[in-house]
Every structure is written in C-alpha cells, then in structure tokens.
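Asker: Give me coordinates for this.
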Amino acid sequence: MTARQFRVLVIGGGYAGVMAANRLTSRDDLAVTLVNPRPHFVERIRLHQLVAETGDAAVDYERVLNDRVRLAVDSVERIDTAARRIVLASGATLDYDYLVYAAGSTGAVPASVPGAAEFGFSLSEWEPAARLKARLSDLALPAPIVVVGGGLTGIEAAAELAEAGRPVTLVSTVVGPSLSRPGRRSVTKRLHKLGVVLVEGDAATVTAVGPDHVALADGRIIASAVTVWAAGFGVPGLAAASGLTTDGMGRVVTDETYTSVDDDRIVAAGDSAAPSRRAYRMSCQASLPMGVLAAETVLARIAGESPATVSVPMTAQCISVGRRAGTLQVQRADDTPIALYLGGRTGALIKEQVCRWTVKWMAGEAAEPGSYRTRKGPDRSTAPAADEAIGVR
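Answerer: Below is the predicted model of the structure:
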C-alpha cells in the first residue's frame, strides 16, 4: 500500500515562507509547494542597495530552498477554505491538506495623500524597487531626492542615496521612532555627515506629492525630482478577501501556535500574521523563526500531537547608514529598546554579517531541515493587543 502524501502549500517565498517550506521537508510524506510571484528570493533588507546600485537583492531559490520543495511561480487570487484549495492568477488551482500563509508585507503608499500613489516610489518590494532604480539611473546626480518616512527603511534609503552623491532630504515627524534616544543620535549624526537634510517635527507631515515637489502641513514646498515613499508598511488583502479573520491591517489572526482562529488547517507566519492580535515588528528577525514555528505546528498536527506555544525573542535592530557606518540598537526580548547601541564602522560590519547570515540560515535549513534552532521569547499573554500596529522595518 502506498503511504499517504500530505499536500502542504506555502503562500509567499520570503523569509518566513522559505523557512517554513524547508522545515516541512523534514518529513518524507509531505509534498510541499511554495507559491511565489517571482522566480527568485528577494533580500528585502538589501533593496536600498539595489536602488542605489551598491549591491544586489536577488538570490536564486536553488541556493536557499530544499530541492524537494516545488516552486510555483504565480500569484494567489483566492483561498477557498471550504474546498481547501487556492486559485492562482494563471487560472490554475492547487489543493492542500495544510496551508502556510506567509504572504509578507507591502509598501503602504496612502491614497489619502494627493499625488503620493502617482508620483511616489516605494522600495518595499522587488518590482517598485526596480522601477525606482530605473528612474534614478535616468536622473542627473545633482537632482534633489526626498525620502518620506523616518523608519529603518527610510533611514537606510536616505543614507545609501546620499553616500552615492545625491542630495537627499529626509522628511518625518520622528527619525528612528523605534530606536532609543542614543540610537537615534547615532543615526542622525551619520545622516548629517552624509549631507542628508532632516525635516522633522509635527509640521513634517506630507500633504501632497507632485512631479517635482512635496508639500508639507505647514505650507513648505520641498523640491523633489524623485520622491521615495517609505512611511510604513501594509499587507496583501488576500487573507481578508478569502474570509479569514484579520486584524485592522489585514494580517491573519492566529493563536500562539500560529494557527488561524478560523481553521486549524491554516497557519500564518511573518509580516502577514498577528498571533493573538499582537503582531511582531515586521522584520526578517521575526519572520525566520516564525516560519519554522508555523511549520512545526503543521508537523505536530500531522503527527497527531499538540503544537507547542513558543514566542519569538526580539533582541536588536540593525540599520545600515550607508556602506561605511551602521547602528546596532540593542533591545529587550519584548522588542523595547534600551540605551545601548553600537555605531560607526562596527555597526556597519554587524549589519552586513546579519544580512549574510539570513541567507546562510535559510540555505542551512534547506540542506538540513531541522538544523535552524529557535530561542524561546517572553510570555506574550499580558502584552496589549494592537489591531492597527504599524510595521516599521
């Protein structure tokens, strides 16, 4: 008699999805399919290097994906939870016994800001980052650039472009809001040294974006040949459109085993998951172990066991501030910053090693499923729920 093959689909080929798919191959009786719209893995933490042409952000899936995982290059249009089937943009359908939802996050360019969607460039995903790179390649070096948003993505983009010799203005009510006060000083000191003009405060709210300027709440107009919108992240609408319970941002609401509150055949991980409505900060730091833990939940259920409840510790934030400097912000395990950081060249070296190790960890799990070890995080039972929490990488 032929042993049954369990069909497991993974939606999304980012950090969480790749780790989940690789861990699932630790059982021989699982047929694992990863559905992703691109034929290569995207190092999102290097997209600012892609647009400034100081590095690449594409990695061949052969390098980071177990060879037992089938890669389907397509987009998911709908999840039919009743039939346990997904409908793809190509018109094909795939059936599943278990589904890992790791759809990731997207750049949130608000329709409420006139001109932002039309004239603003995002670098949160491969396609918009490639468009931004193409636009910059046609732009004269002295042309002014405005980066909107002072989170980690905005800081890294502004620094990378300024170090390449471009005049950059960074507009944000607060630069580095997730950092400690000393960490923010480290970042802003380096930005100033690179020549980045910082426009901060309550009035530094963009009210409109034009083809050659941005307008602020206090009436100021800042010249901008290219406006980079890096003010926050969103998530795909697939889960909500498919009838799954989501939080205010659209992330799948799960319990602490990453199981959907609607369906124990669906688990979620990474940026598009909200365990107990207390989503982790959007980051590869959270997504890598979440992918593994979501896969462990599926493996436990197939084995007839109760899945474990394990939280993810968040220990630091790594920020590149150009190629020659960076800031490592030390955190408590609950992701709150402390007044301790490493900056300058040391921070840059640590950041680069982190970028390299994320790929090595995925490749290691691909070569030897089960090799990646997760550490137990803090008790999350008393943490406040945050339906509308904004992810800032």
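Asker: going forward, measure contacts between C-alpha atoms and count neighbours the same way
Answerer: OK.
Asker: And the strands in the stretch 1-150 of the chain?
Answerer: Secondary structure of the stretch 1-150 of the chain (DSSP state E, counting those that start in this stretch): strands at 6-11, 30-36, 40-42, 58-60, 70-73, 76-80, 85-88, 93-95, 98-101, 106-107, 120-121, 145-148.
Asker: So what's the residue count around Glu305?
Answerer: Glu305 has 11 neighbours, counted by other Cα atoms under 10 Å.
Asker: my read is it is in a helix, agree?
Answerer: No: Glu305 sits outside any helix when classified using DSSP: H, G, I helix; E, B strand; the rest coil, being coil.
Asker: my guess is Leu65 contacts Tyr15, does it?
Answerer: No: judged on Cα atoms under 8 Å, Leu65 makes no contact with Tyr15 at a distance of 10.9 Å.
Asker: what is in contact with the two at once?
Answerer: Shared contacts of Leu65 and Tyr15, defined by Cα atoms under 8 Å, 6 or more residues apart in numbering, are found at Met362.
Asker: which other residues reach the top helix by length along the chain?
Answerer: For the chain, the helix with the greatest residue count under DSSP state H is helix 344-367. If you take Cα under 8 Å, 6+ apart as the criterion, helix 344-367 is touched by 15, 18-19, 22-23, 45-46, 63-67, 284, 318-321, 323-328, 371-372.
Asker: And that helix, what's buried?
Answerer: Residues 344-345, 347-352, 354-355, 358-359, 361-367 are the ones in helix 344-367 that count as buried (16 or more other Cα atoms under 10 Å).
Asker: this one as well, want them side by side:
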Amino acid sequence: MSEHSTPSKQVLVVGGGYAGALAANRLRMRPDVDITLINPRPTFVDRVRLHQYVAGTGGVEVDFGTLLAEQVRLVVDRAARIDTATRTVALASGSTLDYDYLIYAVGSTGGTAAVLGADEFACSPAEFEDAHRLRTRLDELPLDSPVTVVGGGLTGIEAAAELAERGRSVTLICGTAPAPTFSTFARRSIVKWLSRHGVDVLENATVAEVEPDAVVLADGVRRPSAVTIWASGFGVPDLARASGLRTDALGRLLTDETLTSLDDDRIVAAGDAAAPSGHPLRMSSYAAGPLGAQAVDTVLSRLAGTTPAPLSVAFSGACVSLGRRRGIRQLARKDDVAVNVYIGGRAGAAIKELTCRLGVAKIRREARKPGSVVWPKGGTRPEAPAAPARGVPSS
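Answerer: The predicted structure follows:
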C-alpha cells in the first residue's frame, strides 16, 4: 500500500436473498470496498419457485458462483448477533467479522401460527429446508391423500394450484377471500380455475386447531388432512431484535426513508426485513431488488460524504401462477392498489414466468455491470405512524 492510498472499507451484507445478493454485486460501483456476503446456505434459493419445488415441478437452488462477482467473498454461516459498539458480527460458528458498514438483508420466514397444533403438525413452504421436508412428506403419500393449504394469499394459492394440477386432492382454507389484494374479477378467475381443478375453496373460514391427520375449523367441523400446509403470513429472523436494534412488531429493522437504522447510521436495511418509517413495502421479490439497490446507494453516499436519497419505489401489480400453464397478472397503481384490469390464461403464466426469471437476472446483471439495475419510482405509501427519533429508545 502506498503512503497516499486509502484503506479499503469493509462492507458486510447479511443475507443472500434477492436483496442481499444484488446489493453485494452492486457495491462494486466503488472500487475501494471489500465486500463479504454472509448466508446460511451455500446456494441461492429462488424462493418464488418454492411452490414448484414442493410439487416436484421445478428446482430452486442456484449456484452462487453463477450469481456473484468474483470480488464478493461468500461466508456460509449464520449471523448470530450484531455488535454496533465494536462494529462486528458474531457468527454461529464462533468467529467474528468486522465492518465499516452493514447491509441488513436477512429476508423473511414463514409466519408463526397462534393456532393449537400448527407449529407441531403443519408444514411451511416459505423456506427451503421446510419446503424440502414438505416435498419428502408428499412423496410418501398416495395422490388421493387429502392435502389442506391454510392461507388464501398468493403463496397459498400457488401451492394449492401446483398440487392440484399434479392430481392431488386439495382444500384451500382462506380467512377472507382468495387473493384479497386482487381485483374482484381476478379473484373470480382464480376461484374458477381452482374449482375446475378440484380444489375445495373455503372462504371466510378459520382454523382452530391442527391435528396430525386433520384440521378443526372454528365452527367445530373436523376435516381429514394427511398433510397440512401453513401458508398464512410471514415472519422475519430475530437478528435485529437480538442485537438490541429497534424493530417493528414483526421484527423488521426500523429505518428512516434512506433505509438507515434509527439506532446506527452504519447499518442499512434492504428487502423483507426493512421497515422504513415503520411502514414496510409489500414483501416480494419485486420490492427486494429496488430495496437492495437503494441500500447500496445509501452506503455509497455515506462513504462519499453526500446525502443519501430517500426511498422511492413504484409498484405495477402482482402475479400468481395457477399451475404450469395458467396465471394471473394483476395490474395496480404505483401505490400497489389493484385496478380492475388483469391478464389471465397463458399470457398471465408467461408474464409470471418472466417476472420470476427477472429476480435472478437482475442479480447477474449487477455482477456484470454494477449500478445497472434501475426501477420505477414515484410510488407513495399510506401514512405511517411517526418513527421514533434516531438514537432515542422507544418507551
């Protein structure tokens, strides 16, 4: 090192999902940054395809060697605690890593259920390990064994549709209506497809208990279920809370509008685990890319001594697959509120597949040309409660 050279800045990215992997590649926009990506798995999991993996119609693992630039160091381990005083991350293996800046991109997990027996007897399709166990369990069962999917969101619909198309006997239990954020016409199309493929859709139903071979509804009806798939809601890892950082009720890191932690301006959040101004964006691979890129831009602005730009992301809608040959592309306003326009059928399936491919393609694009990913801006979010002042503990 010459006497005039500047020491490299150490940036840790915690989490190698859509937001974290993209962020690690994008950090190469500045040459004096040493980049380390911490991920608990040696491979990238294409989570938007987990329902395919469960049904045996597609794979989800992608070699990080095909996604990350060679300048990104991959550490296969789990971050156990962030120490903001020493700027270190303690790993589950017992070692520690130093950082100058940290991008918090731990992603999301399956939701926990306050329903008797759900955690013990239901399976989740939200993470790879759980999805693998679920797939193994299904492979052991005859096709006509009753399968129950709890949750009428997009994850539940996709799981139910994929299994039904494979000949499974499926019941979908929805707390309200299937795909409640979609337009009325799109919801009708989804229910029609599910019914045509033998899925028993129960709307406005509540599960009171999950048993090893059944689900019990709130009205007392007991329905046989050889496998119960819990697809209701999401959670997040507890790393921020365990590290003494302020979070929202779900555990997402509380940040300002530049995605900077309210407690430490050396920590910047991205993806599903970020709660800007206490009001997070919808958990999705669509939002993960812009949030990962914005987090990097905030870090680079701070390194350059400039003021980071505030968060700006515009939505355009959402997709849901109905098996391998049909799908729905619901259009929406920039603020993510659905309009009465959707694209269905094979065209909807094609758009859904393109959307899935883009999640991985954007990461690879940043590996080839850091800073190349752009995204629609100008969307608004509903009013959120005022976030606590930075560095002031909430009562």
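Asker: Between Leu65 and Tyr15 of structure 1, which has more neighbouring residues?
Answerer: For Leu65 of structure 1 versus Tyr15, neighbours defined as other Cα under 10 Å are more numerous around Tyr15 (29 against 24).
Asker: counterpart of that one in structure 2?
Answerer: Aligned by TM-score structural alignment, Tyr15 of structure 1 pairs with Tyr18 of structure 2.
Asker: That match reaches Ser285, doesn't it?
Answerer: Yes: at 6.4 Å, Tyr18 of structure 2 counts as touching Ser285 under the criterion of Cα under 8 Å.
Asker: whereabouts in structure 1 does stretch 80-97 of structure 2 align?
Answerer: Matched against structure 1 by TM-score structural alignment, stretch 80-97 of structure 2 falls on residues 77-94.
Asker: Would you pull up how far the matching stretch lies from the middle of the chain?
Answerer: Centre-to-centre, stretch 77-94 of structure 1 and its host chain are 24 Å apart (Cα atoms, centre = their mean, to the nearest Å).
Asker: measure that stretch end to end?
Answerer: End-to-end distance for stretch 77-94 of structure 1, by Cα to Cα, to the nearest Å: 12 Å.
Asker: now do stretch 43-63 of structure 1
Answerer: Start-to-end span of stretch 43-63 of structure 1 (Cα to Cα) is 13 Å.
Asker: Read off where it ends up in structure 2.
Answerer: Stretch 43-63 of structure 1 corresponds to residues 46-66 in structure 2, going by TM-score structural alignment.
Asker: can you check stretch 190-199 of structure 1 too?
Answerer: Using TM-score structural alignment, stretch 190-199 of structure 1 lines up with residues 193-202 of structure 2.
Asker: what residues does the match of stretch 43-63 of structure 1 touch?
Answerer: So stretch 46-66 of structure 2 is in contact with 42-45, 125-128, 131-132, 134-135, 155, 158-159, 162-163, 166, 285, 356, 360, 364, going by Cα under 8 Å, 6+ apart.
Asker: give the contact list for the residue nearest to Leu179 of structure 1 when sequence neighbours are not counted.
Answerer: Spatial nearest neighbour of Leu179 of structure 1, chain neighbours left out: Pro337 (6.0 Å); criterion: Cα to Cα, 6 or more residues apart in numbering. Pro337 of structure 1 is in contact with 178-180, 316, 329-331, counting by Cα under 8 Å, 6+ apart.
Asker: Who wins on neighbours among these?
Answerer: Leu179 (27 neighbours).
Asker: I'd guessed that residue sits against Leu328; true?
Answerer: No: contact criterion Cα under 8 Å: Leu179 of structure 1 and Leu328 do not qualify, at 9.7 Å.
Asker: Among the contacts of Pro337 of structure 1, which are located in helices?
Answerer: Reading helices off the contacts of Pro337 of structure 1, I find no matches (DSSP H).
Asker: which of these map to contacts in structure 2?
Answerer: Mapping these onto structure 2 (both residues aligned by TM-score structural alignment, their matches' Cα atoms under 8 Å) leaves 178-180, 316, 329-331 still in contact.
Asker: Among the residues you listed, which one lies nearest to Gly250 of structure 1?
Answerer: When the kept ones among the contacts of Pro337 of structure 1 are compared for distance to Gly250 of structure 1 (Cα to Cα), Ser178 wins out at 21.9 Å.
Asker: OK, contacts around the corresponding residue of structure 2 for the closest one?
Answerer: Under the alignment (TM-score structural alignment), Ser178 of structure 1 pairs with Thr181 of structure 2. For Thr181 of structure 2, the contact set (Cα under 8 Å, 6+ apart) comprises 337-338.
Asker: can you map out the helices along the stretch 51-200 of structure 2?
Answerer: Here the stretch 51-200 of structure 2 has its helices, by DSSP state H, counting those that start in this stretch, at 118-121, 128-139, 154-165, 184-196.
Asker: Going by neighbour count, list what's buried in the shortest one.
Answerer: Under the neighbour-count criterion of 16+ other Cα under 10 Å, helix 118-121 of structure 2 has 118, 121 buried.
Asker: just how off-centre is it within its chain?
Answerer: Centroid separation for helix 118-121 of structure 2 versus its chain: 22 Å, with Cα atoms, centre = their mean.
Asker: can you list contacts of stretch 206-221 of structure 2?
Answerer: Here stretch 206-221 of structure 2 makes contact (Cα under 8 Å, 6+ apart) with 115-118, 121-122, 150, 173-175, 205, 222-228.
Asker: ok, of those residues, which come out buried?
Answerer: When those are checked for burial by 16+ other Cα under 10 Å, the buried set is 118, 121-122, 150, 173-175, 205, 222-228.
Asker: May I ask which helix or strand encompasses the closest residue to Pro385 of structure 2 other than its chain neighbours?
Answerer: Of all residues beyond its chain neighbours, the one nearest Pro385 of structure 2 is Gly278 (6.9 Å), with distances taken as Cα to Cα, 6+ apart. Assigned by DSSP states H and E, Gly278 of structure 2 falls within no helix or strand.
Asker: what's Gly278 of structure 2 in contact with, if anything?
Answerer: Neighbouring residues of Gly278 of structure 2 by Cα under 8 Å, 6+ apart: 248, 254-255, 384-387.
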